[in-house]
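In: Sequence isn't available, so here's the structure alone:
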C-alpha cells in the first residue's frame, strides 16, 4: 500500500505525537509496538534525532542497509545499534542480535527501516517476542498494523517461526555499524533475489522474487546516494531499477529464460563497469 506520508517527513512532529498516543496512530506514522518499543521510518535530520532524545528514547536500532548516522551533537544519550536485514528473510545472525537488543538494550527503543513499514516492524516484532512483550499473534498483528506487505513473505515467515535462544546462549555483539558495507549487503541481497527469480517454478514465485530484486536495487541506490560519490554507478543503478520495475509487472507472464534475456544484460553491463571497484 502506498504511504500517504513521505518517509522523509521529519520525525520531530511524528515522534512527539505518536510516542504519547501511538495506539491511535495510523500506519503512516511510527507505531507503538509494545511497552517501550516503537517502530517507524528513518530519522533524516538533526530535528528528527533531537526529537528522539526529547521523547526519552534510549536506544535506536536501524535495520536498513545504512547505519544510524545522526548529525554531530544530535545523539547525546542514545545507544545506536545497526542490524541490517533484507526484505526476504531475517537470518539467524540478525535474529540473535535482535534478541540481544530485547535482553540488554535500555528502553524506550526506536526501531526503524527506510519507510517504517516492512523490515522495521518485522525486527520490532522479533524484539517484542524475545522480551515477552508480545505473544506470536500479537507480533503478527504488529505487522498487520504496520501494513507490512504480504509479498515480503520471508518477513512474515520468520516472525511466525521465531523461537528465543536459551537464556545462557552467547549472542552476537551489538555495534553501531555493520561490518559489511550497505552496498555490499544490498548487492548480496540482489544476487540472491535474481537467482531465486531464475530458479522459480511458478509465475507467482517469479513475481515474488522479482519484487525482491526491485527492493534490493532501491537499497543499493540509497547506499550510493548516502556516500555522495560514484555518480556513474548511481545512474546505472537507476537505469536497472527502472527496467526491473517494468519487468516486475510482466514477470508473471515471462519464463526464466525470457527474464534473463531482458534483465541479464543490464546486470552484466553494470558488473563490467563497477563490480571490481565496488565494495
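Out: Received it, and whenever you're ready, just let me know what you need. This is a predicted model, so every value here is computed, not measured.

In: going forward, measure contacts and count neighbours with C-alpha atoms only.
Out: OK.

In: How about residues contacting the helix or strand harbouring residue 155?
Out: Secondary structure assigned from DSSP states H and E places residue 155 in helix 153-161. With contacts defined as Cα atoms under 8 Å, 6 or more residues apart in numbering, helix 153-161 is touched by 87-90, 118-119, 122, 125-126, 136, 139-140, 143, 150.

In: Okay, one more to line up with it:
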C-alpha cells in the first residue's frame, strides 16, 4: 500500500528486499589457528567470545569461520591494504552503495556486490551468498557500511546454510558484532537458517556481479519515500512502533533511509546535476546517519524529532534548488 508522504518531502534511494521479517574488547586483528581436534563450530564459538577486532581502515571485524570475515566498509586505500595484509582474496559487499571495485583490484582482490536490506535476507540471496562463500577464493571479507548489522547477519546466515556453523553460533556472531536486537528480521534470518543441499546451491545464481543492478531513479524515489513516511509515523507514535503498523522497526527504517541516500550519491542520474546537488545529498545522508545513531543510543524523543527535522530540512533545501526547477541535462 502506498501512503501519502507526510511533511511534503520526497527522498531518493534504493532498497534490497528481505524475507526473514520478524513475523515470518577491541584488538589488533590476528587469525587464530584452531586447536587440534577442535570442530569448526567450536572454533567459531570460541572466537566469537573474544569480541571484535580492528585494523587500519577497517572496523568491527569479526571472524565467522577460518575462511569468512565480517566487518565494515574498507576506508580508502588504507582499508584495502589492511585486507591484503589479512590475506583476503574476495570482498563481498551487502551494502546498497556501489563498491569501490577499482580500489580492490589495485590490491589484487575481487569485489562481489550482493546487497541486502535491514529487514532481512531473501532465500534467493541467502543461497547466492552461500554459493559465493563456497565457490570464491578465500579468505572472504563480507561488509556492509558499519559492519554491525547486515554483514554479520549475511555472513552468519550463509555459513549456516553451508552447514559450517549452527544457528545458535550465528546469533552469537551477531551479538558479538553489536547487531541491535531491534533488527529482528536479521536475527530471524540467522535463527531460521538451515543447511541446504548441494543441488540448491548449484541452482543459486553464480553471476557474482561487481556492481549489482539497482532500481530506476524514479522507483528509488518511491522506495525511500516510504522509509521516510514510516519514520514520520514512528515519530507521531512517540518514537515507538505505531499501533496501526506493528511490523515497523524504527531503527531498521532509519538505517534503510541512510543506506538509500548514501547509495544515491554516486547514482548516474545524480551525476547529471552540479556538484552542489551531490553536496546536498551528502548533507541529507549525514542527517539520516545522525538519526540512526540517535535511535541506536536510545536518545530522548525530543532529540530524535529534531534529527528527523534536520533530514526534512536538508531534503527540502535540495528540492527548492533542483526539484521541478532545473533540468539536469
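Out: Looks like it arrived, so ask away. Quick caveat, the model's predicted, so the values are computed rather than measured.

In: so what number do they get for TM-score?
Out: Once superposed, the chains reach a TM-score of 0.71 (TM-score structural alignment, normalised by the length of the first structure), with 258 aligned residues with a Cα RMSD of 4.3 Å.

In: ok so, going back, save the contacts of helix 153-161 of the first structure as TSV, and put in neighbour count, secondary structure and distance to residue 250 of the first structure too.
Out: Converted to TSV, the contacts of helix 153-161 of the first structure look like this (neighbours: other Cα atoms under 10 Å; DSSP: H, G, I helix; E, B strand; the rest coil; distance: Cα to Cα, whole Å):
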residue	neighbour count	secondary structure	distance to residue 250 of the first structure
87	21	coil	21
88	24	coil	20
89	20	coil	24
90	24	coil	28
118	24	coil	24
119	30	helix	25
122	33	helix	28
125	32	helix	33
126	30	helix	34
136	18	helix	36
139	25	helix	33
140	21	helix	30
143	26	helix	28
150	14	coil	19
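
In: all strands for the second structure, in order.
Out: 53-55, 58-63, 68-71, 90-93, 110-113, 140-143 (DSSP state E).

In: Mean neighbour count, the ones you listed: which tops it?
Out: Comparing those by mean neighbour count (mean count of other Cα atoms under 10 Å), strand 140-143 ranks first with a mean of 30.

In: Tabulate the contacts of helix 153-161 of the first structure in TSV, adding columns for distance to residue 227 of the first structure.
Out: Below are the contacts of helix 153-161 of the first structure laid out as TSV (distance: Cα to Cα, whole Å):
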residue	distance to residue 227 of the first structure
87	22
88	25
89	26
90	26
118	24
119	22
122	27
125	31
126	30
136	39
139	35
140	35
143	31
150	32
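
In: what about the helices in the stretch 101-250 of the first structure?
Out: Listed in chain order, the helices of the stretch 101-250 of the first structure (DSSP state H, counting those that start in this stretch) span 119-130, 136-146, 153-161, 182-199, 203-227, 231-250.

In: For those helices, state which one has the densest average packing.
Out: helix 119-130 (a mean of 29).

In: could you check the angle helix 136-146 makes with that one?
Out: Here helix 119-130 of the first structure runs at an angle of 160 degrees relative to helix 136-146 (axes from the mean of the first three to the mean of the last three Cα atoms, to 10 degrees).

In: how big is the offset of helix 119-130 of the first structure relative to the second structure?
Out: Compared with the second structure after fitting, helix 119-130 of the first structure deviates on average by 0.9 Å (mean Cα distance after the TM-score superposition for the first structure).

In: so where in the second structure does that helix end up aligned?
Out: Counting by TM-score structural alignment, helix 119-130 of the first structure lines up with residues 150-161 of the second structure.

In: Not counting its own residues, what contacts the matching stretch?
Out: Counting by Cα under 8 Å, 6+ apart, 62, 64, 68-72, 93-95, 116-118, 121, 126-127, 129-130, 133, 142-144, 165-167, 170-171, 173-174, 177, 179, 186-187, 189-190, 193-196 sit against stretch 150-161 of the second structure.

In: same question, stretch 233-249 of the second structure
Out: With contacts defined as Cα under 8 Å, 6+ apart, stretch 233-249 of the second structure is touched by 22, 23, 182, 183, 184, 230, 250, 301, 304, 305.

In: Can you report how many residues neighbour the fourth one?
Out: Think residue 183 of the second structure. 23 (other Cα atoms under 10 Å).

In: corresponding residue for it in the first structure?
Out: Using TM-score structural alignment as the criterion, residue 183 of the second structure maps onto residue 152 of the first structure.

In: my guess is residue 11 of the first structure contacts residue 43, does it?
Out: Yes - in this structure, residue 11 of the first structure is within contact of residue 43 by Cα atoms under 8 Å, at 5.9 Å.

In: okay, and the common contacts of those two?
Out: Both residue 11 of the first structure and residue 43 are in contact with residue 49, where contact means Cα under 8 Å, 6+ apart.

In: I'd like to know which of the helices of the stretch 101-250 of the first structure is closest to residue 70 of the first structure.
Out: Residue 70 of the first structure lies closest to helix 203-227 among the helices of the stretch 101-250 of the first structure, at 12.8 Å (Cα to Cα).

In: nearest residue to residue 172 of the first structure other than its sequence neighbours?
Out: residue 97 (5.7 Å; Cα to Cα, 6 or more residues apart in numbering).

In: What is the burial count for the counterpart of the one you found in the second structure?
Out: Using TM-score structural alignment as the criterion, residue 97 of the first structure maps onto residue 128 of the second structure. For residue 128 of the second structure, the number of neighbouring residues by other Cα under 10 Å comes to 23.

In: Over to the one 3 residues further on?
Out: Look at residue 131 of the second structure: counted by other Cα under 10 Å, it has 24 neighbours.
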